[in-house]
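# Pasting the sequence and the predicted model now:
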Amino acid sequence: MRSGTLIQLCAGRYYQGSGVLSHLGEDAALLGTRVWILADRQVWPKVEQAVTSVLTEHGITWQVHLFSGGCCPANYRAAAEAGRAFGADAVIGVGGGRALDAAKIAADLMEVRVITVPTSAATCAASAWLAVEYTDQGAFVGNYWSRYPPFAVVADLDILVRDCPPRYNIIGFVDAMAKYPEISYNILHSGQWEQNTFSHSARLLARSTYDLLLSSGGAVYEALEQGREDPMTEDCICAALQLTGLISAMACGGKQAAISHSLYSYFCTCRPEIRSRFLHGELVGASLVYQLAVNGAPRTEQEALDRFLRRFELPACLEELGLADTPEEQNSLFAFLAEHMPIADPRELERLRTQATLLFHGLK
């Protein structure tokens, strides 16, 4: 790494297991006595009693700001303004990726620390230093780097295993799996990666996470359907929540994203009607087989990922998202990639386009 480079590491405290929500009060008390809770409106009723009771037990005064929509200025600024008026010493974010990212930005604007309580294993936002920001209309803006990473992550399996639809967790696994092929692509083609111990370690850890989730996802899904936790389920949840956040840190955030996450930004910006019908991991996963192919991965690897996606009836190509393969759509899509991906060689975009049939229609 270059001298003077800032390395964004992950949360210093990570709790995972049944009943670990009890640590929430202890950690909040380390930060102060007044806590501003930014919570997803849909999931808050499920966890309200558990969260507020443990805060009360530790002498914490709290108020709740209910969240809906995206991580956008209208949401995080309103939360920050209300939190400052309350005199909060800390923020607790409760929910999925959008709520947790909004909580991280709100805490940064308030100049306080944030604790995250994920309600599914569908996001590394709980642990990642960065937050992904969108406009109030839902278009992709970019990565927001706060002053500090989350102070703590509290991943209670009573919530993640027994009170979250199993499909949501599997979709989150797919998003976590994207790190390996995307980081691999960027190391080869983006021109923005130095070959150093951080990029090398990020790729190795991303590959390990990819292999774990690919091989164990089916068994974990069955365990989740039964509300059962076992060592493999715990490993996969940790990989999706914490290890993927660590990978993001070592990949310096934006340098983890390549084609698949860039296409997600395309959907947000240019095809909001598609974005509104699918979850983040579904949109990212729809181009992952293509991502492997343009990386030069063997056909057997592409087929294994395709089988994984289809086992859970997840989109495996753009056609299955409802995106038509027309010259106009291709022109728009690849022009967006050219603008938003730091491709070192201009000829690379043409190489990507030669496999557009796979991108739109999948393996045949």
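Perfect, thanks for sending it.

# From here on, just use CA atoms for contacts and neighbour counts.
Will do.

# Run through the residues that contact the closest residue to residue 73 other than its chain neighbours.
Take residue 73 and drop its neighbours on the chain: the residue closest to it by CA to CA, 6 or more residues apart in numbering is residue 136, 6.4 Å away. Contact analysis of residue 136 by CA atoms under 8 Å, 6 or more residues apart in numbering lists 70, 72-74.

# for comparison:
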Amino acid sequence: MAKSLTAPARYYQGSALLSQSYRYVSHLGRRFAIIADHLVKDLVEERIEEGFRDAGNACVFLHFNGETTLGEVARLTALICEENCSGIIGVGGGKAIDAAKLVGDTCGLPVVIAPTSAATDAPCSSMAVLYSEEGAFHKVQKLKSGPQVVLVDTEIISKAPVRLLISGMGDAFATYYEARACERAGVQNYTGGVRMHTSLTLAELCRDLLLKYGYQAKRDVEAKRDTQAVENVVEANIYLSGIGFENNGCAAAHAIQNGMTAAIKPFAALHGEGVALGTLVQLIMEYNECGRWNQSEWNQAVTFYRKVGLPLSFGHIGITDADDLLLDKIAKASVTPDSKAHNMPFEITQEKIFTALRQLRDMGL
């Protein structure tokens, strides 16, 4: 089987990039449909119009309703067909980004992604997550290609709520541990190939940047400062995590997050917060399986979580009644036949996940 590596065609990161947006996308065409919700439109409209001024303001905003469902993708696709556009720009958080990717894939148009936070690693991947009308995880859909351009304006990201940056750190921190599990299991990555040394190295670098700069980046975003620490963590959250998960694979951490969204409705935690908790559960299962607790690795993770403010318990994500019945429900929803939990390097069962969930609960972290 061939080794494989995928990445967005072009990635740009820096301050005030949206005010120069047409410069970075002009090779794709002249007129663009911009998919964003009302709050994001208010935030970026002036900047994007400034960036498109030299092109005669050749852009049109289309409203995203906030949930990436099959119905919303179909609605936006129909609107795009009415516009004479040469490309799509998805602006906002993970769901708006995924909606833009799905619409572009359907219409056969190039896609530009401009995240307004560093809350997820969705911008760089050639995959998109679909949800049910109730907001529960539905499925991950592979796309024909990844984004042609990823445009990361760190001036905007540094002024976003700090919770979003922290959530992104939770999503990104899982990247290395899930990559390591997938390597040990020998499973294919999301491109259908074998991971390269490059892939695991990027995932490891992602973790190391978070450990080194995560706390300072959190403090800087709390003060609305765009600093080098923020730039480093944004690179980890968006680029390294995105490239890392797609070229290595996901495992139990994301499966447990998906299980929680299915078992708990509504699920109040952000994606990265749920993944962060799932990472701890994954580590517990690994330690249980090998019969040896890696205290050094565990302490490193727990210390990092405490410093940056990631959840260490179910109570930290608003689950105050994590009794055995609920934990068993989460475990069952996490181990469906198509679950990424089966990418772990040992047999995964509902009982193993339930045991690890209960161990985390009983630690009282």
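Received the coordinates, thanks. Bear in mind that the values here come from a model prediction, so they are computed numbers and not experimental data.

# Would you mind measuring from the residue nearest to residue 73 of the first structure to residue 72 of the first structure?
Residue 136 of the first structure sits 5 Å away from residue 72 of the first structure, going by CA to CA, to the nearest Å.

# Residue 127 of the first structure now?
19 Å.

# neighbour count winner among those two?
The residue with more neighbours, out of residue 127 of the first structure and residue 72, is residue 127; 34 against 22, by other CA atoms under 10 Å.

# so what's that one up against?
Taking CA under 8 Å, 6+ apart, one finds 10-11, 116, 149-150, 153, 241-242, 245-246 in contact with residue 127 of the first structure.

# What subset of the residues you listed is buried?
10-11, 116, 149-150, 153, 241-242, 245-246 (16 or more other CA atoms under 10 Å).

# still on that earlier bit, residue 288 of the first structure: which of the contacts of residue 136 of the first structure is nearest?
Residue 288 of the first structure has its nearest neighbour among these in residue 70, at 24.0 Å by CA to CA.

# element containing the counterpart of residue 211 of the first structure in the second structure, please.
Superposed on the second structure with TM-score structural alignment, residue 211 of the first structure falls opposite residue 208. Element membership of residue 208 of the second structure, judged by DSSP states H and E, is helix 197-222.

# Which element is encountered next along the chain beyond that helix?
helix 228-234.

# distance between the helix or strand just after that following helix and the chain's centre?
Proceeding C-terminally, helix 228-234 of the second structure gives way to helix 241-248 as the next helix or strand, assigned by DSSP H and E. In this view, helix 241-248 of the second structure has its centroid 10 Å away from the chain centroid, taken as CA atoms, centre = their mean, to the nearest Å.

# Let me know the angle separating helix 241-248 of the second structure from helix 197-222.
Using axes from the mean of the first three to the mean of the last three CA atoms, to 10 degrees, the inter-axis angle of helix 241-248 of the second structure relative to helix 197-222 is 160 degrees.

# Report all helices and strands that helix 241-248 of the second structure contacts.
helix 162-185, helix 197-222 (3 or more CA pairs under 8 Å, 6 or more residues apart in numbering; DSSP states H and E).

# What residues in the first structure pair up with whichever helix or strand comes after that helix?
Moving toward the C-terminus from helix 241-248 of the second structure, the next helix or strand (DSSP H and E) is helix 252-263. Aligned using TM-score structural alignment, helix 252-263 of the second structure spans residues 259-270 in the first structure.

# Give me the mean deviation of the matching stretch from the second structure.
With mean CA distance after the TM-score superposition for the first structure, stretch 259-270 of the first structure departs from the second structure by a mean of 1.7 Å once superposed.

# Check what contacts that stretch and list those residues.
Outside stretch 259-270 of the first structure, the residues touching it (CA under 8 Å, 6+ apart) are 138-140, 178, 182, 274-275, 280, 283-288, 291, 333, 336-337, 340-341.

# Now, those that are in strands?
Counting by DSSP state E, the contacts of stretch 259-270 of the first structure place residue 140 in strands.

# Sticking with residue 142 of the first structure, tell me its helix or strand.
strand 140-145.

# counterpart of that strand in the second structure, which residues?
Strand 140-145 of the first structure covers residues 137-142 of the second structure once aligned (TM-score structural alignment).

# what sits up against stretch 224-234 of the first structure?
Here stretch 224-234 of the first structure makes contact (CA under 8 Å, 6+ apart) with 17, 157, 161-162, 166, 216, 220, 223.

# what separates the residue lying closest to residue 319 of the first structure once chain neighbours are set aside from residue 152 of the first structure, distance-wise?
Nearest residue to residue 319 of the first structure in three dimensions, chain neighbours excluded: residue 360, at 5.2 Å (CA to CA, 6+ apart). Distance from residue 360 of the first structure to residue 152 of the first structure, counting by CA to CA: 40 Å.

# Quick one: the helices in the second structure, in order.
21-25, 38-51, 70-82, 94-107, 154-157, 162-185, 197-222, 228-234, 241-248, 252-263, 271-290, 295-308, 324-334, 350-363 (DSSP state H).

# Was I right to think residue 23 of the second structure contacts residue 51?
Yes. Using CA atoms under 8 Å as the test, residue 23 of the second structure is close enough to residue 51 to be in contact (7.5 Å).
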